[in-house]
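Undergrad: Mind looking at a prediction? Sequence and model below.
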Amino acid sequence: MTVQPPIPFAPQIPEQVSFDRRELGMILSLYGRMVACGEWRDYGLSCLREIAVFSVFRRTAEHPLYRIEKRPRLRGKQGMYAVVGMDGQILRRGHELDVVLRVLERKLIRPVD
């Protein structure tokens, strides 16, 4: 009986992509501020094989207002983080999550009456 040795340096294919603790902290901080303003009411989190998605809803039964996506395959290209609008348009894409989330933080700035 021959035992084959493991293949050295075999690339590990992840079972699923997910947000790490730091990333979720940034996203949930923004989410909490938007809930406090009354803009957002619910969220959904999907961790799939090639993408992790944090979806933001105004009401539970609606389509998401925004999707915050993490696609590690795009790390070397446009950046693995993106904010996608309700119509599917990419509002911002980049390599740093905090920079990408700034497009949503602008929604917090309102003129005072």
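TA: Received it, and whenever you're ready, just let me know what you need. Computed from a predicted model, the values in this text were never measured in an experiment.
Undergrad: contacts and neighbour counts: CA atoms only from here.
TA: Fine.
Undergrad: Go ahead and confirm residue 54 touches residue 45.
TA: Yes: at 4.7 Å, residue 54 and residue 45 qualify as touching, with contact defined as C-alpha atoms under 8 Å.
Undergrad: Can you find which helix in the chain contains the most residues?
TA: The helix spanning the most residues in the chain, taking DSSP state H as the definition, is helix 21-37.
Undergrad: okay, residue 54 and residue 45: which has more neighbours?
TA: Set residue 54 next to residue 45 and count neighbours by other C-alpha atoms under 10 Å: residue 54 wins out with 21 against 14.
Undergrad: and that one, what does it touch?
TA: 43, 44, 45, 46, 67, 68, 69 (C-alpha atoms under 8 Å, 6 or more residues apart in numbering).
Undergrad: let's bring in a second model and compare:
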Amino acid sequence: MTVQSPTPLPPRREPDEKVAFDRGELGHLLTLYGRMVAIGEWRDYGMSFLRDVAIFSVFRRTAEHPLYRIEKRPKLRLRQGQYAVIGMDGQILKRGNDLRAVLRVLERKLIRSVE
């Protein structure tokens, strides 16, 4: 008598992991956002968490294209840097591995607005 083993289960697939900002990164982003809202430059933000990229978008008005996108792409960590600030026209304004240093390109606009 031959005993048949049950049919093997298909391998378990891990749910697609998504890239996200950690608590410290969100703190830096929201601090800058709050300062820009206080001077009237920005009014809304949105976040997207995808498989390859996390995006923090800032808007002057809710119903328009984002003024800036701050992207985190961990796969570029060893190349150009995992963080990038991208303008409305798609131009990369700053790229690097230190989020605070990358956000300085937007803080310069904060200084000009206050003067």
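TA: Nice, thanks for sending it over. Here the structure is a predicted model, which is why all the values come from computation and not from measurement.
Undergrad: For the two chains, what TM-score is obtained?
TA: Overlay of the two chains. TM-score (TM-score structural alignment, normalised by the length of structure 1): 0.86; 104 aligned residues with a C-alpha RMSD of 1.9 Å.
Undergrad: before we move on, the earlier item: distance from the longest helix of structure 1 to structure 2 after superposition?
TA: When structure 2 is overlaid, helix 21-37 of structure 1 sits 0.2 Å from its aligned residues on average, using mean C-alpha distance after the TM-score superposition for structure 1.
Undergrad: can you tell me what part of structure 2 the helix or strand following that helix aligns to?
TA: Remark: after helix 21-37 of structure 1, the chain's next helix or strand is strand 42-47, criterion DSSP states H and E. On structure 2, the counterpart of strand 42-47 of structure 1 by TM-score structural alignment is residues 44-49.
Undergrad: follow-up on the earlier one: please identify the buried residues of the longest helix of structure 1?
TA: Judged by neighbour count using 16 or more other C-alpha atoms under 10 Å, the buried positions of helix 21-37 of structure 1 are 27, 30, 31, 34.
Undergrad: quick one: contacts of it?
TA: 40, 41, 97, 98, 101, 105, 108.
Undergrad: 7 Å instead, please
TA: For helix 21-37 of structure 1, contacts defined as C-alpha atoms under 7 Å, 6 or more residues apart in numbering pick out 40, 41.
Undergrad: Now do that helix and strand 42-47, the angle between them.
TA: For helix 21-37 of structure 1 against strand 42-47, the angle by axes from the mean of the first three to the mean of the last three C-alpha atoms, to 10 degrees is 160 degrees.
Undergrad: how about residue 83 of structure 1, what's its match in structure 2?
TA: By TM-score structural alignment, residue 83 of structure 1 lines up with residue 85 in structure 2.
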